[in-house]
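# no sequence on this one, just coordinates:
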């Protein structure tokens, strides 16, 4: 079952895309968008997670500042998305994640999986909110890597991703040596099946590793 619900947050009510598995959930995941809103790709991510047995919620973060925003992938969309995440800020984003996790707690233990900007928010959710998290190509991670983590985090990066150079990937391993860091022969957004950077073998392997991670951390 999938539907839009209303999610209460400290900053107001927003929409969130909820998707439930056919059987009893094995846990729950907050899916954290890229800079493009809860679009078809993020809803597809939710579908795959629910098919793996998880109750899923993808909050529409931009509703706090620009309701009903769903962007494409052109240059103007990228510029608009970057402006929106900067206006939203990471603190408000984490408040939304916390509200989503509280909502999902009825289904069991909760983790997060985030992509691009959402990858950094997911990492911060592990650090500050104690939610086991999967961080996909989070380009804004580096300034926060010295902070302690309250929960484990798994990291996925593309070797060809110019926005996250090899030395930044290495910094993750150096600063957080207990956290798994994986690098794939792919570019930024390799998990986005509708984009030119989609790399199916890397996306499939990252998903396999992520599901194994959550199977262990959310049991």
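That came through fine. Treat the numbers as computed from the prediction; the structure is a model and nothing was measured.
# drop to CA atoms for contacts and neighbour counts, all remaining ones
OK.
# Do a quick rundown of the helices in the protein.
40-51, 75-88, 90-104, 117-124, 166-175, 200-217 (DSSP state H).
# Hmm, residue 16 is touching residue 56, no?
No. Judged on Cα atoms under 8 Å, residue 16 makes no contact with residue 56 at a distance of 9.8 Å.
# Look at these two and report which has more neighbours.
residue 56 (33 against 23; other Cα atoms under 10 Å).
# just checking, the more buried one touches residue 32?
No. The criterion here is Cα under 8 Å, and residue 56 misses it with residue 32 at 10.5 Å.
# how about CSV for the helices of the chain, with distance to residue 190 added?
Shown next, in CSV, are the helices of the chain (distance: least, Cα to Cα, whole Å):
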stretch, distance to residue 190
helix 40-51, 12
helix 75-88, 17
helix 90-104, 23
helix 117-124, 13
helix 166-175, 16
helix 200-217, 6
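# Correct me if wrong: residue 77 contacts residue 37.
No. Applying Cα under 8 Å, one finds residue 77 not in contact with residue 37, separated by 10.5 Å.
# between the two, what contacts are shared?
Counting by Cα atoms under 8 Å, 6 or more residues apart in numbering, the common neighbours of residue 77 and residue 37 are residue 71.
# residues in contact with the closest residue to residue 199 other than its chain neighbours?
Leaving aside its chain neighbours, residue 199 sits nearest to residue 190 (5.1 Å; criterion: Cα to Cα, 6 or more residues apart in numbering). By Cα under 8 Å, 6+ apart, the contact set of residue 190 is 158, 197, 198, 199, 200, 202, 203.
# Okay, one more to line up with it:
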């Protein structure tokens, strides 16, 4: 990606309601013109580290205003971890302290702020999440105004939701936009039964959609080669070919639902 393809910096978002907290986000936007849409980026348990910042900047270079949102704003608002076993344990300890209502409140606040930064002609909001962020992205897909969501290897959506409660897959019928779930074939955190449950939930929601739904507004599941975290070059399960395919699917989904791809350098 060309250094001039985007402008990026830390952005503080102040709470607006009693149930909200301040958010320290990574904010990136195109350097050579207005964005055509906005995208929320939801991180792994490792926080807003260098890789997530890079994903956010890559989206900005592709023409989107992209905002990476901290998922541990109440317990570790400045978290930026590497990928070692101790960092994984620390990140998971914060994940276990999250609640779905608080996570959705944080994402909704970020979405509200991001929408305000977009020009009137911008096409709307997308959302992408990885690992725990992928799980939260599936939940956030039910928020008003989120038109397209890509959930990369969001584990645990069949068995429950953050803080307890019914399976997160139960929100799929309430999603108004499109949801693309992408899993790795060798992902030990998403067993075959979970993959089948995801496929069944998406198919049922598609079948329930009215016949006059816009063409292409169907949920999808794609299984690629690789294990958990295959998109990230800093992780042991990184699978370059699948990472490239996953990025292409991401851009294809947003191009279809949020407007035509501007083919920016580095996209």
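Good, I have the coordinates. Given the structure is predicted, the values throughout are model-derived calculations rather than measurements.
# circling back: out of residue 77 and residue 37 of the first structure, name the residue with the larger neighbour count.
residue 37 (24 against 15).
# per the alignment, that one corresponds to what in the second structure?
Residue correspondence to the second structure (TM-score structural alignment): residue 37 of the first structure is matched to residue 47.
# and if you look at residue 64 of the first structure?
Checking TM-score structural alignment: residue 64 of the first structure goes with residue 74.
# Determine which residue lies closest to the centroid of the first structure.
The centre of the first structure sits closest to residue 114, judged by Cα atoms, centre = their mean, with a distance of 0.9 Å.
# what residue of the second structure matches up with that one?
Per TM-score structural alignment, residue 114 of the first structure is aligned with residue 129.
# What of residue 28 of the first structure?
Under TM-score structural alignment, residue 28 of the first structure pairs with residue 38 in the second structure.
# Equivalent analysis for residue 81 of the first structure, please.
Under TM-score structural alignment, residue 81 of the first structure pairs with residue 91 in the second structure.
# Chain neighbours aside, what residue packs nearest to that match?
With Cα to Cα, 6+ apart, the residue lying closest to residue 91 of the second structure is residue 45, at 4.7 Å.
# how near is the one you found to residue 79 of the second structure?
Counting by Cα to Cα, to the nearest Å, the separation of residue 45 of the second structure from residue 79 of the second structure is 9 Å.
# Which one's more surrounded, the two?
Neighbour tally, residue 45 of the second structure and residue 79, criterion other Cα under 10 Å: the higher count belongs to residue 45, 27 against 19.
# right, and the more buried one touches residue 134 too?
No. If you go by Cα under 8 Å, residue 45 of the second structure and residue 134 don't touch, sitting 10.5 Å apart.
# Residue 245 is in contact with residue 231 of the second structure, correct?
No. The pair formed by residue 231 of the second structure and residue 245 falls short of the contact definition of Cα under 8 Å, at 9.3 Å.
# corresponding residue for the residue nearest to residue 199 of the first structure in the second structure?
Using TM-score structural alignment as the criterion, residue 190 of the first structure maps onto residue 230 of the second structure.
# swap in residue 101 of the first structure?
So residue 101 of the first structure corresponds to residue 111, using TM-score structural alignment.
# For the closest residue to that match other than its chain neighbours, list the residues it contacts.
Leaving aside its chain neighbours, residue 111 of the second structure sits nearest to residue 40 (7.1 Å; criterion: Cα to Cα, 6+ apart). If you count contacts by Cα under 8 Å, 6+ apart, residue 40 of the second structure has them with 66, 67, 68, 69, 110, 111, 125, 126, 127, 128.
# Now, of those residues, which are buried?
Neighbour-count burial (16 or more other Cα atoms under 10 Å) applied to those gives 66, 67, 68, 69, 110, 111, 125, 126, 127, 128.
# Tabulate these in a markdown table, adding columns for distance to residue 14 of the second structure.
Output for those, formatted as a markdown table (distance: Cα to Cα, whole Å):
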| residue | distance to residue 14 of the second structure |
| --- | --- |
| 66 | 18 |
| 67 | 15 |
| 68 | 15 |
| 69 | 13 |
| 110 | 10 |
| 111 | 13 |
| 125 | 20 |
| 126 | 22 |
| 127 | 21 |
| 128 | 22 |
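# show me the contacts for the nearest residue to residue 76 of the second structure once chain neighbours are set aside.
In space, and not counting its chain neighbours, residue 76 of the second structure is closest to residue 94: 7.4 Å by Cα to Cα, 6+ apart. The contact partners of residue 94 of the second structure, by Cα under 8 Å, 6+ apart, come to 45, 72, 75, 76.
# Could you check how far residue 94 of the second structure is from residue 73 of the second structure?
10 Å.
# Then residue 34 of the second structure?
Applying Cα to Cα, the value for residue 34 of the second structure to residue 73 of the second structure is 29 Å.
# Ok, residue 229 of the second structure next?
22 Å.
# just residue 54 of the second structure next, same as before
From residue 54 of the second structure to residue 73 of the second structure the distance is 20 Å (Cα to Cα).
# Those two: which is more packed in?
Neighbour count, other Cα under 10 Å: between residue 54 of the second structure and residue 73, residue 73 has more, with 22 against 16.
# got the buried residues for stretch 29-45 of the first structure?
Buried residues in stretch 29-45 of the first structure (16+ other Cα under 10 Å): 29-39, 41-43, 45.
# So which of the residues you listed are in strands?
Of the positions in the buried residues of stretch 29-45 of the first structure, 29, 30, 31, 32 sit in strands, assigned by DSSP state E.
# list the contacts for the closest residue in space to the last one that isn't next to it in sequence?
Of all residues not flanking residue 32 of the first structure in the chain, residue 114 sits nearest, at 4.3 Å (Cα to Cα, 6+ apart). With contacts defined as Cα under 8 Å, 6+ apart, the neighbours of residue 114 of the first structure are 31, 32, 33, 34, 120, 121, 122, 133, 134, 135, 136.
# likewise residue 147 of the second structure?
Neighbour list for residue 147 of the second structure: 124, 125, 126, 141, 176, 177, 178, 257, 258 [criterion: Cα under 8 Å, 6+ apart].
# Appreciated, that's everything.
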